[in-house]
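Novice: the following comprises the amino acid sequence and a computationally predicted model.
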Amino acid sequence: MHIVVTGMGIVSPIGIGVEKFWENAVDGVNGIASIQSFDAAKQRSRIAGEISDFDPATFLTAKQIEQTDRFTQLALHAANQAMTDAGSLESYEPRRLAVCLGSGMGGFSTFEYSAARKLQSKSIPPFSVPRIMTNSAGAWIATRYGLKGVNLTCSTACSSGANAIGMALDLLRSGKADAVVTGGAEACVLPLTMSGFEALFALSTGFNNDPAHASRPFAKGRDGFVMGEGAGILILEREEAAQQRGAKIYAELAGYGCACDATHIVAPDMGGQVAAMQAALDDAGLTPDKVDYINAHATSTPIGDVIETKAIKQLFGERAPEIPISATKSMIGHSIGASAAIGSIAAIMTLQTGTIHPTINLLEADPECDLDYTPNTAVQKYVRTVLCNAFGFGGNNASLIYTTR
């Protein structure tokens, strides 16, 4: 059984819509800037990958905007793109149409706003709870399109989007759904949320006056990740059914692997990452020599990029230096639960175009990061199989395999 991608949608700091996103990704456009959505003067990290041209009023009513958190609004916009791209799903029974989304934090903008008002003895919005719920994005997508099948939300920190896509794959393989709207959404450019990551020394704080060079995966002198926001949505269905309804097929989702480190709540572990990548390959029925490109997790943290490099070397051995790798986060920052969904779209577009987008800001690599990270300039290469990584807090590691059809 082959499970294929027939629709895609994206909202990102370097473009809304797959075409614009991909054009800017290939050109190495930088989406990191000083924070504009709130006064960040008191933050240690005052930069982020924000989506400055996003206006929910273009597709939602005033009442719907009042009832939804920003992360849900981002998810709805990306889902609308993906559903339009996929074409009519009317050939499927509504009870066979599923939703499976990932989000690490859910409606935290509503949480922060409501908590602040409560502490000031002010009233909070009546829809605070349904806006905050991590499953609200999936619920709104289902309601908007009449999708009455399984509706799941996966929250495994930074691997949420990847695990949600993997869960969608399992739903289709097991026969519990005929088509699935899947991916991830996140909106964490927020004062309290960012302060929490600052307390863990996870965010970049040394490039506040030079935001364009702050997100620098694998580079010497990197000092943490840059917070980002966004949403990526895929439509998955069985190949035979997609062909019968004349859908465009972008790629096959051939494999999914996940593994828990069970070692530390926030520190990455090479063994867990290797296990997730190997599990994805096993699930796809492929050997490591078949991988042509890796879309890396690559957050730009001092330890994380080194561990991922070592994991790739462990799994791929002598061939590791030959595999082109790139870090989408170098341009858009780390969108937590949405990152693997956005990375998946980049991986699929690599299959479609034969172009590998660059890892920007890689002028001098960390000596411990000595693989081919496609520095600064896109390259052309015939690619048939890609590996997309997502590793999150809680020791949650997930990998996805996409192939050409």
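Specialist: Received it, and whenever you're ready, just let me know what you need.

Novice: from here on, just use CA atoms for contacts and neighbour counts.
Specialist: Noted.

Novice: is it true that residue 69 touches residue 131?
Specialist: Yes - in this structure residue 69 lies within contact range of residue 131 using CA atoms under 8 Å: 5.2 Å.

Novice: distance of the residue lying farthest from the centre of the chain from residue 115?
Specialist: Each residue of the chain has a distance to the centre, and by CA atoms, centre = their mean the biggest one is for residue 121: 37.0 Å. Using CA to CA, to the nearest Å, we find residue 121 at a distance of 10 Å from residue 115.

Novice: comparison target, given below:
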Amino acid sequence: MAKVLITGMGAISPLGADLPTSFAQALAGHCAVGAATPEIAKWLPNVLLAQAAAEPAGLLDGKHAGLDRASQFALVAANEALAAANFGAEAADTRRVGVYVGIGFGGAHTVDGLYDRFQAAVHSDGKRNPVMVHPLSVPRMMANAPAAAISMGYGLRGPSHTYTVACASSSVAIGEAFRAIRDGYLDAAVVVGCEAMLTPGAMLAWNALRVMAKPHATDPARSCRPFSQDRSGFVLGEGGAAIVLESEARASARGQQALAELCGYGSSSDAAHLTAPSSAEQIHAMQQALDDAGLRPQDIQYLNAHGTATDAGDVTETASIRGVFGTAAEQLAVSSTKAMHGHLIGAGGILEFALSVLAMRSGSLPPTATLEQPDPRCDLDYIPLQARHGRDVRAIMSNSFAFGGSNVSLVAKRL
């Protein structure tokens, strides 16, 4: 089996227009949560959002202006990751390079735009035809549009796969690409997570679930409070992140230095409830990832928790981590960066994994920036309020637990 290396990473997130800025802002404890846009606020005046720090279209060529916002985020992140990896697929190599994308809800902006056009037409003076829509509407909103854009943009002719597994989407994409390279089916893969659903229609649907955070009384930016006694839910964010995975042989052949080794992937399904988490299956996913990596619980120094700031979710994850790590949980540093960048759904897993890899490389651990009043039931070391620096981190784990009962854990280690 091939050793799988991470040779490049990139992101556009609520914390920054690139990955280094996003990581620096996370270490600073900056919370990128704010008020909703006017078109959303007129329906949901108290809802909060974590908008991207930059407009993706402004970071791309004009030819990409017609893409859905989610695809634009995907391309921005992929461009950064591929540039960081000094990646150039040779003509004989392109069928050995895959594209793996995770997205929760493809084409939300395109879909909302269609309904806006339809409503405007049927309420007009009758002269507008509601069936006249842009001929590329379907290709823009299909879930695999981001993967297609990356594949065509870079001439990558290997498998192009899209995973839609709610909050675990991009973590599944990482894991499946990892297996394809490890088992010899591919030599490299561009893995991307993207999400752009901050639209009136999508936000009304999420609000109906009653899982959205209520505004903090004194500082709305600190409204997402994972593991806190007074937590009230999560804040939806938008953006994209990407990593380049390569076999050790391919990276070595082209003299590319790696950032870390991806070494463990575990997944499971609760098979019980659409929204209520299962500790037993979370434990199974984490244990699978450790076993896959050939590591013991005490070998992990930092864990990026799913940590959505819901009551059941945070308590269950705490119990699950204790169930896997046992006495080693007392020395484990854990945080939820969602407190700062919000919940990016399809892009959440890969963004959090990328931040974790940077934490391992730098020895600086991002905090759970809003953790002022810990819930006694969430009794792990959740790195409250401030980052920690100068830590010796040799291996990390990142968790993604999704509605629908899908659980994914990833493990990476330092080279």
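Specialist: Arrived safely. Quick caveat, the model's predicted, so the values are computed rather than measured.

Novice: re the thing from before, identify the contacts common to residue 69 and residue 131 of the first structure.
Specialist: Here residue 69 of the first structure and residue 131 have 107, 110 as joint contacts, going by CA atoms under 8 Å, 6 or more residues apart in numbering.

Novice: what is the aligned counterpart of residue 375 of the second structure in the first structure?
Specialist: Matched across to the first structure, residue 375 of the second structure falls on residue 366, judged by TM-score structural alignment.

Novice: contacting residues around the counterpart of residue 146 of the second structure in the first structure?
Specialist: Matched by TM-score structural alignment, residue 146 of the second structure corresponds to residue 137 in the first structure. By CA under 8 Å, 6+ apart, the residues touching residue 137 of the first structure are 71, 72, 73, 75, 76, 101.

Novice: try it again at 6 Å.
Specialist: residue 72 (CA atoms under 6 Å, 6 or more residues apart in numbering).

Novice: what about it, helix or strand, and which?
Specialist: helix 136-145 (DSSP states H and E).

Novice: contacts for the helix or strand hosting residue 109 of the first structure?
Specialist: Using DSSP H and E, residue 109 of the first structure sits within helix 108-119. Under the contact criterion CA under 6 Å, 6+ apart, helix 108-119 of the first structure has outside partners 124, 132.

Novice: mind listing what's buried along it?
Specialist: For helix 108-119 of the first structure, the neighbour count (16 or more other CA atoms under 10 Å) marks 108, 109, 110, 111, 112, 114, 115 as buried.

Novice: next up, the contacts around the aligned residue in the second structure for residue 151 of the first structure.
Specialist: In the second structure, residue 151 of the first structure lines up with residue 160, judged by TM-score structural alignment. Counting by CA under 6 Å, 6+ apart, residue 160 of the second structure touches 98, 99, 100.

Novice: residue 335 of the second structure matches what in the first structure?
Specialist: Per TM-score structural alignment, residue 335 of the second structure is aligned with residue 326.

Novice: just residue 74 of the second structure next, same as before
Specialist: Aligned by TM-score structural alignment, residue 74 of the second structure pairs with residue 75 of the first structure.

Novice: helices of the second structure, residue ranges please.
Specialist: Using DSSP state H, the helices of the second structure run over 19-27, 38-41, 69-84, 108-122, 137-141, 145-154, 169-182, 200-208, 248-253, 279-293, 311-325, 338-341, 348-362.

Novice: most packed of the ones you listed?
Specialist: Greatest average neighbour count among these goes to helix 338-341 (a mean of 32), per mean count of other CA atoms under 10 Å.

Novice: correct me, but residue 98 of the second structure touches residue 161?
Specialist: No - between residue 98 of the second structure and residue 161 there is no contact under CA atoms under 6 Å: 8.0 Å.

Novice: relative to residue 73 of the second structure, how far out is residue 60 of the second structure?
Specialist: Residue 60 of the second structure is 10 Å from residue 73 of the second structure, by CA to CA.

Novice: repeat for residue 86 of the second structure
Specialist: Shown here: residue 86 of the second structure relative to residue 73 of the second structure, a distance of 20 Å by CA to CA.

Novice: kindly report the same for residue 364 of the second structure.
Specialist: Distance from residue 364 of the second structure to residue 73 of the second structure, by CA to CA: 27 Å.

Novice: same deal with residue 215 of the second structure?
Specialist: Look at residue 215 of the second structure and residue 73 of the second structure: by CA to CA, they are 27 Å apart.

Novice: how about the most centrally placed residue in the second structure, nearest residue that isn't a chain neighbour?
Specialist: Residue closest to the average C-alpha location in the second structure (CA atoms, centre = their mean): residue 348, at 2.0 Å. Nearest residue to residue 348 of the second structure, sequence neighbours excluded (CA to CA, 6 or more residues apart in numbering): residue 167, at 6.6 Å.

Novice: again, but for residue 95 of the second structure
Specialist: That would be residue 158: by CA to CA, 6+ apart, it lies 4.1 Å from residue 95 of the second structure.

Novice: show me the contacts for the one you found.
Specialist: Shown here is residue 158 of the second structure, whose contacts under the criterion CA under 6 Å, 6+ apart are 95, 96, 97, 98.

Novice: which ones are touching residue 252 of the first structure?
Specialist: Neighbour list for residue 252 of the first structure: 3, 4, 402, 403 [criterion: CA under 6 Å, 6+ apart].

Novice: let's have these in TSV, adding neighbour count and distance to residue 383 of the first structure.
Specialist: TSV is the format used below for these (neighbours: other CA atoms under 10 Å; distance: CA to CA, whole Å):
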residue	neighbour count	distance to residue 383 of the first structure
3	25	19
4	28	17
402	26	10
403	23	8
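
Novice: next step: the residues you listed restricted to strands.
Specialist: Using DSSP state E, the subset of those located in strands is 3, 4, 402, 403.

Novice: the second structure: which residue goes with the last one?
Specialist: Using TM-score structural alignment as the criterion, the counterpart of residue 403 of the first structure in the second structure is residue 413.

Novice: neighbours of the nearest residue to its match once chain neighbours are set aside, how many?
Specialist: Spatial nearest neighbour of residue 413 of the second structure, excluding adjacent residues (CA to CA, 6+ apart): residue 395 at 4.1 Å. For residue 395 of the second structure, the count of nearby residues is 26 (other CA atoms under 10 Å).
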